[in-house]
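Novice: Let me see the structure of the following:
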Amino acid sequence: MIISGMDQLRDTRTYRLVLTGGPCGGKTTSQARLSTFFENLGWKVYRVPETATVLISCKFQENLLKTMLQIENTFFELGRTSRRNTLIICDRGAMDASAFITREQWESIMAANGWNNVELRDNRYDHIIHLVSAAKGAEDFYTLEDHACRSENIELARELDDKAASAWIGHPYFDVIDNSTPFEEKIRRVIASVCHKVGIDPGDRLVTNSKKRKFLIKGPLPPDSAFPPFEDFDVVHHYLTSATPEVEARLRKRGQNGHWSYTHTIRKPRIHDQAVEVKTQLTHRDYVNFLSQSDYLHFPIYKTRRCFLLQNQYFQLDMYRKPSHPRCDSLILLETYSALNDDQLQASLPEFLEIEREVTGDPAFSMYNLSLLADWHNTPRVLNALKEFHNGHTNGVAEKNKRNIE
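Specialist: Just a heads-up that it's a prediction; the model follows:
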């Protein structure tokens, strides 16, 4: 469970959500249902006009992108000044425009306006949800009816869906909602995904079984050409001192080509068997100030994170690097969130990677333990976690005892 907030000093928060995807994916229905759900909880909900649809139909023009950003900024400011928690739903976002021009054209526009992908993708929006087109996995339900602007056949719809997904690869909170369930459940998965990120417990109304899964990868990695399109990021984590032992605090610096985003995370005790994480975006100045609270009992964690999509499954490959603790030497971990059963998930894992074993829930591979300066095996906290982990496997209920500290 992740709670995201833009304004540390306010009791309310603004959550900026992008709904993207191919034609006939459920974006319109999702907007309506999200609005109703969060308004019933007392939130203020804004729906940004569909400027991005104009961008796509007009082949994209720079001035229209500027218009879209200005419209969004107006709604973001309304959220910032609101006295209530606010959800802002964007029907597509800035990066969708990049999918329909060449990479060279996009980079030229970025340079001309002083923009960069980290700002437009990672820092601008809190959460991206890609709704896979019905043309991929639910072809019987793909239709051009009731949509005056839709003229794509199934082949084109699949192509557009792939392009829209590729545009957002690399965002730290990117969820892909496929067509593996009936449409009504697909919409519930969308709402549950947002609830999970903002820290709302919806009870039994939106039951989902998507969980974080982690796998140990044997190196060396194959050449880059073996991967589908990917984005690489430099990531640095620092653990901070905490007055309460069961509460963890850490900083994350994440970027590309010298452009960075900064996040402060507080991990609280579990609620209803879910970890609660309060995530706040920081300015560079705030990040530097927080660094003074670094915990000397932990090494900083340095890694390269590679993000890619494969068969509608979003993967993050973490390649640990120096000067992390020596126990991290040559360590490579693959992560994904999935509701698939074990056999289905195994079939969807990248065949070009040599997977040694699944390490979901194993304290030996939690980032917190990997960063500890001392021999973490003998600490009371880890001994208890190991006991729970091994008892869980013995009793066949390991899921109950999982505690991934990352």
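
Novice: contacts and neighbour counts: CA atoms only from here.
Specialist: OK.

Novice: Just give the number of residues close to residue 302.
Specialist: By other Cα atoms under 10 Å, 22 other residues sit near residue 302.

Novice: Please generate a structure for the following sequence too, so the two can be compared:
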Amino acid sequence: MSINKIVFTGAPCSGKTEVLRKLEKYYKDKIDCVFVCKEAASEVKKSRTEFLDMYDFQRAVYEKQIENENKIEEQIKDLADKNVLVFYDRGVCDGYSYVYDENRFFNIIGESRYTSFFRYDTALLFEICYENDYNKSNVRTEDYADALKLQDKIISCYVGHPHLRYIKSAQTFDEKIKRVIEEIDFILQEKEIEKKYLIKYPSYDDLMSYNPFICDISQTYLLSNLGSHRVRERRYKNESIYYETLKVRITPSECYESERIITKEEYYELLKSADPNKNTINKKRCCFLYKGKYFELDLFDFWDDKAFLEVELKNINEAFNLPERIKIIKDVSDDEHYKNNYLAGMKL
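Specialist: Sure thing, here's the model as predicted:
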């Protein structure tokens, strides 16, 4: 049984709220329990409370968001024997898109943009609609140009989430719904399909042209008879999040993946079962969006001439564009000698 938490975000008039309404009905016939966490900002605006400034307003939105999320947590805590799907109409991270001073906002709410990522297993980022489809409302006051600027801020706030998927705009609402259902159905399979490329070590200018989110990862493999069992510390500035992951490979480029966030104490306890024949892999992960696909570029401390570029797909034949400023050496998706598990066993 599983609980999947998916946050919907995007610019005003990107269709996320309307899509969410349809999906709630669609998945109620397919999943044991479906919950929707309503958009907190709309609720706060409807209260007609007066606020000192945008920071004061976003503080109220944050408090309402936490209240709404806690109510859902109370409902799902006794559903361990059920398959549960939770949709969030925007998340805590969205508040950072509307303020200029990230540190000031952090001091107000006490939760960083980075740690807010991990409230949600997956983030679906909706591209704004086409200009001729854009319309204002009582709670949407931005014109199209302002909405586009806000979209850029939302993207910059969410890039770095470990599981981000970009939902491109579509000519029809039905087409957009279809795209979202394809993404969610794939997520629910708990499979990973990726293309992996060996690349030349990128120059600083080439890498920074993609405005990446950069974090540090320490990855340790554990003794296991089931598959690739590992723990990972993911660090950004002075904050760490810990994971336990089990991968069971189906094909060289596909695997079933079970992943959970663990406590620091659990992480260090699991490290006691580290495979003595494998090194801890240390790398810098650079995450960025390019033409609708989410890329992860890994720089290792034992290579100064090459690196890896990875992209997750819904199917192995899905079309996508490779970043033009990244120099590809070769596709190593099916080569076991370039799996992190293999590299960890080498004398580096």
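
Novice: TM value for the aligned chains?
Specialist: Scored against TM-score structural alignment, normalised by the length of structure 2, the superposed chains reach a TM-score of 0.85; 338 aligned residues with a Cα RMSD of 3.1 Å.

Novice: Just the strands from structure 2, written as ranges.
Specialist: Here structure 2 has its strands, by DSSP state E, at 3-10, 33-37, 84-89, 122-126, 164-167, 191-200, 213-221, 228-236, 239-251, 254-262, 281-290, 293-300, 306-312, 328-331.

Novice: my read: residue 124 of structure 2 touches residue 9, true?
Specialist: Yes. In this structure residue 124 of structure 2 lies within contact range of residue 9 using Cα atoms under 8 Å: 6.2 Å.

Novice: Neighbour count: those two, which is higher?
Specialist: residue 9 (27 against 21).

Novice: Wait, the more buried one touches residue 94, no?
Specialist: Yes. Using Cα under 8 Å, residue 9 of structure 2 is in contact with residue 94, at 7.5 Å.

Novice: can you list residues touching both of those two?
Specialist: Common neighbours of residue 9 of structure 2 and residue 94, counting by Cα atoms under 8 Å, 6 or more residues apart in numbering, are residue 154.

Novice: Would you reformat the strands of structure 2 as CSV and include distance to residue 177 of structure 2?
Specialist: Below are the strands of structure 2 laid out as CSV (distance: least, Cα to Cα, whole Å):
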stretch, distance to residue 177 of structure 2
strand 3-10, 13
strand 33-37, 17
strand 84-89, 15
strand 122-126, 11
strand 164-167, 10
strand 191-200, 21
strand 213-221, 29
strand 228-236, 33
strand 239-251, 29
strand 254-262, 25
strand 281-290, 21
strand 293-300, 18
strand 306-312, 20
strand 328-331, 32
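
Novice: looking at those strands, which is closest to residue 148 of structure 2?
Specialist: strand 3-10 (10.1 Å; Cα to Cα).

Novice: Relative to structure 1, which residues correspond to the closest one?
Specialist: Counting by TM-score structural alignment, strand 3-10 of structure 2 pairs with residues 14-21 of structure 1.

Novice: That stretch vs structure 2 - mean distance after superposition?
Specialist: Superposing on structure 2 and averaging over aligned pairs (mean Cα distance after the TM-score superposition for structure 1), stretch 14-21 of structure 1 comes out at 1.2 Å.

Novice: Distance of the counterpart of residue 175 of structure 1 in structure 2 relative to residue 66 of structure 2?
Specialist: Under the alignment (TM-score structural alignment), residue 175 of structure 1 pairs with residue 165 of structure 2. For residue 165 of structure 2, the distance to residue 66 of structure 2 (Cα to Cα, to the nearest Å) stands at 24 Å.

Novice: neighbour-wise, which of the two wins?
Specialist: Taking other Cα under 10 Å, residue 165 of structure 2 and residue 66 do not tie; residue 165 has more neighbours (22 against 15).

Novice: Now do the contacts for that one.
Specialist: Residue 165 of structure 2 sits next to 122-125, 183, 293-294 when contact means Cα under 8 Å, 6+ apart.

Novice: Quick one: end-to-end length of stretch 183-201 of structure 2, please.
Specialist: For stretch 183-201 of structure 2, the end-to-end distance is 31 Å (Cα to Cα).

Novice: again but with stretch 216-236 of structure 1, I slipped
Specialist: 20 Å.

Novice: ok, now stretch 268-285 of structure 1?
Specialist: 25 Å.

Novice: cool, stretch 260-276 of structure 2 as well?
Specialist: Using Cα to Cα, the span of stretch 260-276 of structure 2 from its first residue to its last is 23 Å.
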